[in-house]
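> Structural data only, the sequence is not supplied:
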């Protein structure tokens, strides 16, 4: 087991550079198998999810190599196989192989995806979309079997009952090679979807409207990559380091940021009293003297990101008044609360609402990171709290945060990863 060992209470300063977006990367890697030529991605985060996806590619005879932040993938010798191993079940984003395999081979057999336990994330919208395109969908032995008709998938109008990033991405992947035009209504608008569409369009796809609630896709016969694709900066990683800078910073510059991707989040921090200078691609966070807690309600982009509700809770321990967080997307994303309580945090859940009050008695403790963003909230609190904090299952943090120990130590934090048993 990987354990993150933090000696907290130290002021941090300097600069940190944000890596490529995890939520883009985990869609782009499955999308790469649609190319008839080699694919190169730049600004790839060095995270465990990338390693896991590369391992899945290797099972399909798709070779890949990583040099610093450049990932090269060669899908030209790909073999069609069922993806039913434990690798699939441990990684939520593996469900993007459903749309990619269906598009490439006309068939996909994929185990039900796993990933973080943050509440129900049903795939019924995915199934609805696949069936609308003409595919047959069956469930057998904890796997989903999707098969296109012999004549291929046919474009149609797909209207989602609710906004789903995963379903939007899967329908894009499934329809780029379909016959005719597909229209996705009530589509998710996240920047990572725009990033995926940009990559596919540069390979010859015809996708319009990415970033809006209506996406139109005209099917093409084949896709081929000719240029390296640079992945957009990770807005969740950026938000996490901005929170760290506000909590324990003595002047921190966060570089490689697209501020427009964080508008509502940055507005909430300013409301709390965080003093920042927002540049074109960087944000400087001054030392913060006094914070006032606010009310946060998560919602799909461009709203407040659910992935930042747990990190911002750690900042609210330093604020005056009561902080309120309502996660409308994953209301059961609360497993961090009892772990934070072990550190002296005054946080509780009541009727689906998270309440936070100033916590002057924070102290290092042994805690467990059940998922990525829960781990981030524990990490931030550990940096604030005096004493030693050991975060067990820290592999979950490493799944989502690029070179996190290297970046934190670069700011002056006393943090390391050690091996151990729970």
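Thanks, I have it. Please read these numbers as outputs of a predicted model, since none were measured by experiment. Numbers count the residues shown, from 1 in each chain.

> alpha carbons only for contacts and neighbour counts from here, please
Fine.

> Residue 242 sits in which helix or strand?
Here residue 242, judged by DSSP states H and E, is contained in helix 235-248.

> Check residue 309 too.
Per DSSP H and E, residue 309 falls inside helix 309-316.

> Please identify the buried residues of that helix?
309-316 (16 or more other CA atoms under 10 Å).

> repeat for stretch 230-249
Across stretch 230-249, burial judged by 16+ other CA under 10 Å covers 230-249.

> and the next element down the chain from the helix or strand hosting residue 356?
Using DSSP H and E, residue 356 sits within strand 353-357. Per DSSP H and E, the first helix or strand lying C-terminal to strand 353-357 is strand 366-368.

> helices and strands around that following strand, which ones?
For strand 366-368, the packing partners by 3 or more CA pairs under 8 Å, 6 or more residues apart in numbering; DSSP states H and E come out as helix 336-342, strand 387-392.

> so which of these is the most packed in?
Comparing the helices and strands packed on strand 366-368 by mean neighbour count (mean count of other CA atoms under 10 Å), strand 387-392 comes out on top with a mean of 22.

> another one to put next to it:
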């Protein structure tokens, strides 16, 4: 009697009309220990009509991760079905280095969409050895392929093609953002990119090019950039300015000796930057204002406290940088531009850091007591704990406020504090 092998039995079910059976067949092939059969089967099902089957097939090919597995996935980058095409690209990316030689031929495929897709995938792989093949596509008849080649050369840090990319800057206006981004990658890789190129890009009439230049400079560690960034800060498009100022502040943190070069005229731009939706740039704005005029801009800065922990840390550092931080803090609460709870946390920080003169402690305590009801329970307990730790008479009003609090947890903590501090029962 003839008996099918496990591989043959599973292979026969790959065309079963039920998707769950096709998936089970793939799993059985995996268990059968026949990688070649599994690769063939997964390749055949990578364009299956059922998405779950396709995903399972792709997962098996990626897990096998060989050149043979990549060879099964590669033809699907020409699929008219975008879902199948993207799945194939994802599988090849996950396979990694073994997929590189398989994709090489597709760089020169007659179909422009296949060429572009192959180059896009190679940009995500360790494909530096194909950079010359990719660079040949800088003169491709299709603009999208040319853009893909520029992006890929940047991603692969193929610095030997720097001159070829620079030569495209003038004749290819639409490619300028990609060229600038690639130059930024080259500079970060240690290539000697002329900083004048980035200055030229920051002066480009296209704000997208300016933004690309600002982003390219954002991570460069070169103090000679400071003067360039200051020069361009007034003239770049508002879309690019926060990125540029963020890069400037980062460099000034690394090279504080250059802080004196910061012109007061940037104050307005940093103030505008406080309204940015990206908190990264708001934090940089606070740092920049602290370098320029900590005391004069403190009221503007305080209005943003309580939004984010990292931002609050920088606001606190600004408070520490001014000679009399408590009055602006209280004024911000009185003007209702700063909620009581973040104000209380900042005040507690000043007390803990001993940033207040002893004669200022009663005013700090008054700020906390006057708004005690509006504080979060955690802030109330932190205030009581600080009072207990410091044992300063000027702060004892916090204990009384805690004893009156409607929250039993706060009351109990205040009662224990009163006892530990030896306060009179009238408290």
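Great, that's in hand. In this text, all values refer to a predicted model and were calculated from it rather than measured experimentally.

> so what number do they get for TM-score?
The TM-score (TM-score structural alignment, normalised by the length of structure 1) is 0.25; 189 aligned residues with a CA RMSD of 7.7 Å.

> ok, the buried residues of helix 309-316 of structure 1 vs residue 323 of structure 1, which is closest?
Of all these, residue 323 of structure 1 sits closest to residue 316, with 6.4 Å by CA to CA.

> any idea how far the closest one lies from residue 356 of structure 1?
7 Å (CA to CA, to the nearest Å).

> Between the two, which contacts overlap?
Common contacts of residue 316 of structure 1 and residue 356 (CA atoms under 8 Å, 6 or more residues apart in numbering): residue 323.

> how many neighbours does residue 140 of structure 1 have?
Look at residue 140 of structure 1: counted by other CA atoms under 10 Å, it has 9 neighbours.

> For the strand or helix carrying residue 52 of structure 2, which helices and strands make contact with it?
Element membership for residue 52 of structure 2, per DSSP H and E: helix 51-64. Applying 3+ CA pairs under 8 Å, 6+ apart, one finds that helix 51-64 of structure 2 contacts helix 19-32, helix 35-45, helix 67-73, helix 82-95.

> Give the buried residues for that helix.
Residues of helix 51-64 of structure 2 classed as buried by neighbour count (16+ other CA under 10 Å): 53-62, 64.

> ok, now stretch 86-95 of structure 2?
Buried residues in stretch 86-95 of structure 2, counted by 16+ other CA under 10 Å: 87-95.

> got these as a markdown table, with distance to residue 37 of structure 2 columns?
Listed next are the buried residues of stretch 86-95 of structure 2 as a markdown table, based on distance: CA to CA, whole Å:
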| residue | distance to residue 37 of structure 2 |
| --- | --- |
| 87 | 21 |
| 88 | 19 |
| 89 | 22 |
| 90 | 22 |
| 91 | 18 |
| 92 | 19 |
| 93 | 22 |
| 94 | 20 |
| 95 | 18 |
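
> surely residue 381 of structure 2 meets residue 415?
No. Using CA atoms under 8 Å, residue 381 of structure 2 is not in contact with residue 415; the gap is 11.6 Å.

> Excluding chain neighbours, what is closest to residue 397 of structure 1?
Among residues not flanking residue 397 of structure 1 along the chain, residue 372 sits closest, at 4.8 Å (CA to CA, 6 or more residues apart in numbering).

> The one you found touches residue 399, doesn't it?
Yes. Using CA under 8 Å, residue 372 of structure 1 is in contact with residue 399, at 6.9 Å.

> In terms of neighbours, single out the busier of these two.
Taking neighbours as other CA under 10 Å, residue 372 of structure 1 and residue 399 compare with residue 372 leading, 23 against 20.
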